[in-house]
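**Student:** sequence plus predicted model, see below.
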Amino acid sequence: MTTTAVNIPLLLLMASMAIAAGLLMSAANQPSPIREAQRVWALGLVAGPLGLALLRLGGLLEAGLLQAAAKTIMTAGFSFPLIALALISGASIRWRALLPVVLVLAASMIFLLRFPEAPMRTGLLSLVCSLTCMLAAQHAWHCVSRVETPYGRIVAFIFACGAAVLLARALMLFPMTGVDNGLTEMLLAAAVLIPALATVSFVLVCGDRMLMQLKLIASTDELTGSQSRRAFLENGRRQLNEARTRNLHTAALIIDVDDFKLVNDRFGHGVGDQALKKIASALRNQLREGDGFGRLGGEEFAVLLTGVNEAEALATAHRLREAVAGLRFSSDNISVPLRVSVGVAIDPGNSPDLDRLLERADLAMYSAKRNGRDQVAVSPCFEAAR
């Protein structure tokens, strides 16, 4: 083995380090989990070529321990991208992806202790790294649906190609005889470049992940975790149109916390915020998965029910009121009474739009307020329909 065999991996290492440095600079300004994913990916970019360079150097110096360390580092070069993709896709694999690293390290040390004079082979390394690449391709493919990005397909294709290259190399090495060393070395060097080749597409996946997070932030009420007013109205219009297409009745409920100003004045806005969280959670627990639920502002919430008749809409409204009335909430050992007034309006299929339906429910809610609070009232149109 000549020094040329070491120089080429060193060139790959320098190029990968430059890409990794740019990625690390970008990661510093990214939100979680994109920041962590890009940092882990950068480690993978450097680990692969570094492991290859050390492997060549270990062969040149006939240093078995250095070769064992090199194989371990090279395996990490494929495990780190797998972890990064799991972070982006929200999968639970995370640090279990380092198990291939542990496997290669253990196998290398056992071989080194049992056959100290024999040259180390890399068939198992190629096989393990091939499997790791396949797992990375699988997680990249999951990003297509979970992150809503088309670039996950490109990352998946690149890692699938890497898995095929490494598998072919492993099959060439296991027979032990008649191996073309030049070809196997070229295949290993090509495989090490896989994370670098996928970096641009990975960054685009991260961009789509950030866009998804921004949409989620914009559509979620920060305090209660329910839909924001804008998201509720947008989703509600789609829900209403779909219900009309399927000839289903739709009911709108406006829920307002009774005497909430007194809660804020007596116990403070911090306690008031905690009370709103409790109320939102209690309301959400009484709803079906497909029901629309959002915070319109302040202490006012809205619910949109589809596929319900008049009796079912009223029953839901009463359940919501009772769920809040049953809350046990206190501050400094002082019980804080929580009550809501609920207004109900139903669309039999001829209301002009969602805004009009909510307006009718809002008028019904104010009627409940005037009649003593902590009760359910229905819109005049609802009563006429009965």
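**Tutor:** Noted; the coordinates are in hand. Numbering: from 1, shown residues only.
**Student:** please count neighbours and contacts with C-alpha atoms only from this point.
**Tutor:** Will do.
**Student:** is the residue lying farthest from the centre of the chain part of a helix or strand, or is it coil?
**Tutor:** Within the chain, residue 117 marks the point farthest from the mean C-alpha position, 48.7 Å out by CA atoms, centre = their mean. Assigned with DSSP: H, G, I helix; E, B strand; the rest coil, residue 117 falls in the coil class.
**Student:** what about it, distance to residue 276?
**Tutor:** To residue 276, residue 117 is 71 Å away according to CA to CA, to the nearest Å.
**Student:** all helices in the stretch 151-300 of the chain, in order from the N-terminus.
**Tutor:** Per DSSP state H, counting those that start in this stretch, the stretch 151-300 of the chain carries helices over the ranges 151-173, 181-192, 194-197, 199-219, 229-245, 260-267, 269-285.
**Student:** name the residues that touch the last one?
**Tutor:** Contact with helix 269-285 is made by 223-224, 226, 260, 263-264, 293, 299, 320, 323-324, 327, 329, 331, 338, as judged by CA atoms under 8 Å, 6 or more residues apart in numbering.
**Student:** those residues: which two are farthest apart?
**Tutor:** The span of these, defined through CA to CA, is set by 293 and 331 at 27.2 Å.
**Student:** who's more crowded, these two?
**Tutor:** residue 293 (27 against 12; other CA atoms under 10 Å).
**Student:** name the helix or strand for residue 29, please.
**Tutor:** Under the criterion of DSSP states H and E, residue 29 resides outside all helices and strands.
**Student:** who's in contact with the closest residue to it other than its chain neighbours?
**Tutor:** Sequence neighbours aside, residue 35 is the residue nearest to residue 29 in space, at 7.5 Å (criterion: CA to CA, 6 or more residues apart in numbering). Taking CA under 8 Å, 6+ apart, we find residue 35 in contact with 27, 28, 29.
**Student:** can I get the buried part of those residues as one PyMOL selection?
**Tutor:** For the buried members of the contacts of residue 35, the matching PyMOL selection, counting by 16 or more other CA atoms under 10 Å, is:
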select buried, resi 27
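**Student:** ok, of the contacts of residue 35, which one's closest to residue 124?
**Tutor:** The closest of the contacts of residue 35, once distances to residue 124 are taken by CA to CA, is residue 27, at 33.5 Å.
**Student:** hold the first one in mind and look at this next one:
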Amino acid sequence: MIDVKTAFILWVAQAGALAVLLLGIWLQARKEKHFLYFGIGFALHASGLALVALRGLIPDALSIHLGNPVSLLAFAAWTAAVGAIDKKRVPFFALTPPLVWIAANLIPAIRDDFAFRVATYNVAAGLGFAALSFAALTVRFSTVRYRALLASIWLAQSVCAFLFAAAAGFFGADDFSNPPATIWAGLAAVVGFIASLVILAKMLMDRSEERLKLLARTDSLTGVLNRRGFSAAFDALTSTTTSPLIAVVLFDLDHFKHLNDRHGHAAGDAALVEFAYLCGALLPETAAFGRTGGEEFAAVLTIGEPRDAALFAETVRLAIAERKIRVGDQEIQITTSVGIAVGPREMSALDGLMSRADEALYAAKKQGRNRTSLKAGDRIVTVPPTKTRTLDAEADKQVAILRRIAAAGAAFDD
């Protein structure tokens, strides 16, 4: 049978190998901080237990009073790693395990007794596993099932650690050659270690797969949906809404080529990003928004009447026209032309609505750009442009928009 020190060495080798692997992964993906923290955790655990395994060959100050708290510090790194997957901060209780060890060893009766030190280490480890279990329950990545399963494994390891602490304190031990329940403690640690690694790996794989799917339907520059993602969002929205009408609103930034030629592509990119941000901020809750072309964006809205779509479009159009976009040491302003198509929810297809909205958009451009047109039946109605006076109050803007929509004619009520 393998003696305890040999088991320590094997465990140290395994933890060290994992540390190297995880840190290597992090070097290839530096934004994935959880790999860094997991790697640091295993490095600390391996280093601390290596010092513990060398007891008798190196001074006790290194083996006992440095090795144990260093290995327990790994729990803080692991807890930070779990939170980092969801961009959470390290919880204050993550440092509890090494602090418990240090505080307990200030008491001579514990510091000078091997059995009490083993019990203290297990109590600290139990608290560390409890912290990991709590962290697993508070994150939001992967599924509830996997998070609960991972938390359960770490909670079981916490309970085992407390039981081993009680056994060590009750039965006593003189050294590593005869600690109580050593075999069972090692077996529980190995089983829990392997099980938690397998589940974590599955959770991270699922997360990576979901992120790849998100990237496949997201525009890399603006962060909004791309055409593929917008199409999927349209299908999802029309299949779940109870609103009677669906509207597609097309936005095309005016004179975008001229903007790029005059101010450079950095200015053009800044304009696209700013417009996407603004539309996202003004978008109703039951709606979707995406970039469907170079300088073309689209929104799909669930509405009760056509004027709802026109109100949204005009609000965006006026807001972007008044916005100053800073690019380096210069400020630029842009405008947008808008085309709207509305149809019954049950009979609406994206391609048909996009085609009709494009006709309305063409009409808005033909009439001078920086305005909104709506395709209703065979007619295209354009909202009159704003008057020259400035509207200071947001309420005044909304009233003015509604008045101009009403002035556009009965087509908005068809």
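**Tutor:** Right, received. Where do you want to start? Because the structure is a prediction, the values reported are computed rather than measured.
**Student:** can you give me the TM-score here?
**Tutor:** Their TM-score after superposition, calculated using TM-score structural alignment, normalised by the length of the first structure, is reported as 0.84; 375 aligned residues with a CA RMSD of 3.2 Å.
**Student:** what's the burial count for the equivalent of residue 299 of the first structure over in the second structure?
**Tutor:** Matched by TM-score structural alignment, residue 299 of the first structure corresponds to residue 295 in the second structure. Residues near residue 295 of the second structure, counting by other CA under 10 Å, number 19.
**Student:** also residue 294 of the first structure?
**Tutor:** As a burial measure, residue 294 of the first structure scores 27 neighbours (other CA under 10 Å).
**Student:** next: residue 360 of the first structure.
**Tutor:** Neighbours of residue 360 of the first structure (other CA under 10 Å): 23.
**Student:** to which residue of the second structure is it aligned?
**Tutor:** Counting by TM-score structural alignment, residue 360 of the first structure corresponds to residue 356 in the second structure.
**Student:** which residues touch its match?
**Tutor:** Residues in contact with residue 356 of the second structure (CA under 8 Å, 6+ apart) are 340, 341, 375.
**Student:** what about it, helix or strand, and which?
**Tutor:** Using DSSP H and E, residue 356 of the second structure falls within helix 350-366.
**Student:** now do that helix: distance to the chain's middle.
**Tutor:** Relative to its parent chain, helix 350-366 of the second structure has a centroid offset of 35 Å by CA atoms, centre = their mean, to the nearest Å.
**Student:** residue nearest the centroid of the second structure?
**Tutor:** residue 86 (5.7 Å).
**Student:** so where does the residue mapped onto residue 55 of the first structure from the second structure fall, helix or strand?
**Tutor:** Matched across to the second structure, residue 55 of the first structure falls on residue 52, judged by TM-score structural alignment. For residue 52 of the second structure, the host element (DSSP H and E) is helix 33-53.
**Student:** report all helices and strands that the helix or strand harbouring residue 5 of the second structure contacts.
**Tutor:** Under the criterion of DSSP H and E, residue 5 of the second structure resides in helix 4-28. The contact analysis (3 or more CA pairs under 8 Å, 6 or more residues apart in numbering; DSSP states H and E) places helix 4-28 of the second structure against helix 33-53.
**Student:** hmm, who's touching the helix it packs on?
**Tutor:** Contacting residues not belonging to helix 33-53 of the second structure are listed as 5, 8-9, 11-13, 15-16, 18-23, 25-26, 62-64, 66-78, 80-85 [CA under 8 Å, 6+ apart].
**Student:** ok and it relative to helix 4-28, angle-wise?
**Tutor:** Computed by axes from the mean of the first three to the mean of the last three CA atoms, to 10 degrees, the angle separating helix 33-53 of the second structure from helix 4-28 equals 160 degrees.
**Student:** what's next to whichever helix or strand comes after helix 33-53 of the second structure, contact-wise?
**Tutor:** From helix 33-53 of the second structure onward toward the C-terminus, using DSSP H and E, the following helix or strand is helix 60-63. Identification of contacts with helix 60-63 of the second structure by CA under 8 Å, 6+ apart yields 51, 52, 53, 54, 55.
**Student:** one more pass at 10 Å, please.
**Tutor:** Outside helix 60-63 of the second structure, the residues within contact range by CA atoms under 10 Å, 6 or more residues apart in numbering are 48-57, 66-68.
**Student:** now those residues: which count as buried?
**Tutor:** Buried residues within those, defined by neighbour count using 16+ other CA under 10 Å: 48, 49, 50, 51, 52, 53, 54, 55, 66, 67, 68.
**Student:** and the fifth one, how far is that from residue 43 of the second structure?
**Tutor:** Distance check for residue 52 of the second structure against residue 43 of the second structure: by CA to CA, it reads 14 Å.
**Student:** go on, the last one?
**Tutor:** Distance, residue 68 of the second structure to residue 43 of the second structure, using CA to CA: 13 Å.
**Student:** repeat that for the fourth one.
**Tutor:** Distance of residue 51 of the second structure to residue 43 of the second structure, computed by CA to CA: 12 Å.
**Student:** thinking again about what came up before, the helix holding residue 5 of the second structure vs the first structure, mean deviation?
**Tutor:** For helix 4-28 of the second structure, the mean deviation from the first structure after alignment is 3.5 Å (mean CA distance after the TM-score superposition for the first structure).
**Student:** I'd like to know how far residue 233 of the first structure sits from residue 239 of the first structure.
**Tutor:** To residue 239 of the first structure, residue 233 of the first structure is 10 Å away according to CA to CA.
**Student:** shared neighbours, the two?
**Tutor:** Common neighbours of residue 233 of the first structure and residue 239 are listed as 292, 304, 354 (criterion: CA under 10 Å, 6+ apart).
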